[in-house]
Structures are given as C-alpha cells and as structure tokens.
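S.K.: Any chance you could fold what I've pasted below:
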Amino acid sequence: MSETVASRIIASLTRSRTTIAVAESLTGGLLTSALVDVPGASAVLHGGVVAYDTALKHSVLGVDAEVLAAHGAVHPDVAMQMAVGVRTALEVRGEPAAIGLSTTGVAGPEPQDGHDAGVVFIGLAIGHDVRSFPLRLEGDRRSIREQTVERALEILEDFL
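M.R.: Next comes the predicted model:
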C-alpha cells in the first residue's frame, strides 16, 4: 500500500515542484526509503535524518531541549519541531524543503518516556502550517514501524 501512496506523493510533489525532507526516529529510515523507492524521487526529496537518539533531535533538528527534558521524545510538540527543523537541516543550495515530515514514538517492545508501544506522533510542516497527528497502533515492533510509515504517507497525501 505505501508504495502506491508514495508513488502518488512523488508524482504530486514533482508536478508542483515541491520539495520534502524527512525526520525519523522509531521508523529508522523506513519512511525515507519508501519515498526513495519511487523512481524520480530525487527531483523532490532533499533527504532524511534518522535522529534515533533523543539528543540528536535537539542538536541536529533543533527540537527545544526544554520540551525534550519535560516530555521526552514521544510528544506531539517534538514531532512538530522535528518536521520544522528537518526542512532547514537539509537545505539544498540554501533552500529549505517546503515540506517537513517526521515520526517519533514507541515501537516497543518496552515502554519509553512513560508511553506504551504503539504510541506514535507524526509531524507535518507545510509553510507555516505545522501539525501533529497522534496514532495508537498495535502489533509487534516491526508492525508498528511499518504502520507508522503507511499512516505518515497517508497523512501527507491527504494534505497535498
């Protein structure tokens, strides 16, 4: 399913000449890979950052250290700040990406930051419109990561 959605996203972004950058935590590169799998993605995809360690969310993506200290990495504000931060972190020739898409959450099997496995937030930043989308997913670690990619792509497609 995600390949079809990813193909439609890349086609839409290409038609509108809109660029995208991706920031990932629990998905570990799967979301960027789903986009890269589509021929022609290089025309619109700036790249992806896997900020798996919480400290990288601050140092690379600019997530507010106070937000991370207060809430941990699994929080809607973190998802939104990751989506905003990756646009400039992956500037190309001085141009930030028009869209930032991010994933943060708990794939499991153990809880993290007081959240059970399956608690996930998708961040989406398009222009000044920045949003977070909470997900409650079920399944094993692999399934939660795959479902997160599918939902992130569906959310992005809905906004394009």
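
S.K.: Please count neighbours and contacts with C-alpha atoms only from this point.
M.R.: Noted.

S.K.: quick one, strands of the protein?
M.R.: Along the chain, counting by DSSP state E, strands occupy 20-24, 45-50, 99-105, 119-126, 129-136.

S.K.: Show which residues not belonging to the shortest one make contact with it.
M.R.: Put plainly, it is strand 20-24. Here strand 20-24 makes contact (CA atoms under 8 Å, 6 or more residues apart in numbering) with 31-32, 44-52, 82-83, 86-87, 90, 97-104.

S.K.: Quick one: closest of the strands of the chain to residue 62.
M.R.: Closest approach to residue 62 among those is made by strand 20-24 (11.4 Å; CA to CA).

S.K.: before we go on, could you also do this sequence so I can check it against the first one:
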Amino acid sequence: MLPQDIEASAAAVIQAALKAGVMVATAESCTGGLVSAALTAIAGSSAVLDRGFVTYSNEAKAELLGVSDALLSEFGAVSEPVARAMAMGAVARSRAAVSVSITGVAGPGGGSVEKPVGLVHFAAVARDGAVVHVARRFGDIGRGEVRMESVRIALALLLDAVST
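M.R.: A predicted model of the protein is given here:
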C-alpha cells in the first residue's frame, strides 16, 4: 500500500522503539494520518504506537494537542512554533515519550508568498525531552508527493528521537 522505503523506515522505528522500551505518538496535519498508517502497517506496532492525532483544523490542534490560540494567531498553523507545540502536546496528551508532528501546505492551493505550497514544518520530541525542528520547502511537486516526502522525513525524525 505504501512505498517500500516508507514501510522499511516504519519498521526501523518500530524496532528501535521496542528496543528502547518507549511508546510513540504522532501529531499530523497535512499528512492526515499517513505516518500513523505507515507505522501500523508493521506487525507489532501496537506495542509501541500509543496514538496518532490527526489535527487538520486549528480547532483540533488547540483542543486535542493544547496548541494555544495565541501561537496559532501569531504564527499560523504552518510554522515552527506550532509544529513544536504539536509535538509537545502529543507527548503531554498520551502515554508516549516520543512524538513527531507535521504541519504544512500540501497544495495545490492554499499557499502564499510567506508560506508557499510545499512548505512543511516538522518537530520531534526525543526520549530526553529535547525538541528538534526541521522545515522543508519541497516546492509545488504535487499534493501526493509533498505528503509522501513528509512521511519520509517524519519517520526519520521519529527514528532519531527514539534513538536519542
């Protein structure tokens, strides 16, 4: 169902989380649950995936993850501060010690000069509590491709976070 490299990355996350004895959570916006889907495609994922939050709207980000209205108003949903707050909220509102968040503009519309189509912000909370942020500008490569590339980066960040 998913590309082979994504399934391999998801399997690596599951194995690393099992070895580390940690639960993980996801907080997804533009990927709409694809990271969780990749993880749950792997047998044994129930031992490490606590939950996935699909928070497409600002209201969902606030209600489910505790992202403040002030952050959303000041920086917008597609921003570093919101990605960080989403990742921290996923840990705070789950049994997970590690999380990854994704928020971006997948396209084809919805972009602006400041936040063009293909801009995606990621954050990951590691086992030691450190939060890492990454931003990518994929360009207008198509909605599906922005989402798939985002899954690849999110899984890599999650693997690093589990291993830290």
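
S.K.: Next, the TM-score between them, please.
M.R.: Scored against TM-score structural alignment, normalised by the length of the first structure, the superposed chains reach a TM-score of 0.92; 155 aligned residues with a CA RMSD of 1.3 Å.

S.K.: how far away is the residue opposite residue 54 of the first structure in the second structure once aligned from residue 49 of the second structure?
M.R.: Using TM-score structural alignment, the equivalent of residue 54 of the first structure in the second structure is residue 58. When distance is defined by CA to CA, to the nearest Å, residue 58 of the second structure is 24 Å away from residue 49 of the second structure.

S.K.: what's the spacing between the counterpart of residue 17 of the second structure in the first structure and residue 99 of the first structure?
M.R.: Counting by TM-score structural alignment, residue 17 of the second structure lines up with residue 13 in the first structure. Relative to residue 99 of the first structure, residue 13 of the first structure is positioned 10 Å away (CA to CA).

S.K.: just residue 112 of the first structure next, same as before
M.R.: Here residue 112 of the first structure is placed at a distance of 28 Å from residue 99 of the first structure (CA to CA).

S.K.: Equivalent analysis for residue 85 of the first structure, please.
M.R.: According to CA to CA, residue 85 of the first structure and residue 99 of the first structure sit 10 Å apart.

S.K.: Tabulate the strands of the first structure in TSV, adding columns for distance to residue 75 of the first structure and mean neighbour count.
M.R.: Shown next, in TSV, are those (distance: least, CA to CA, whole Å; neighbours: other CA atoms under 10 Å):
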stretch	distance to residue 75 of the first structure	mean neighbour count
strand 20-24	14	29
strand 45-50	17	23
strand 99-105	8	30
strand 119-126	7	26
strand 129-136	9	16
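
S.K.: Please list all residues in contact with the match of residue 54 of the first structure.
M.R.: 72, 77.

S.K.: Excluding residues flanking it in the chain, which one is nearest the residue positioned nearest the centre of the second structure?
M.R.: Geometric centre of the second structure, nearest residue: residue 101, 2.7 Å, by CA atoms, centre = their mean. Spatial nearest neighbour of residue 101 of the second structure, excluding adjacent residues (CA to CA, 6 or more residues apart in numbering): residue 27 at 4.5 Å.
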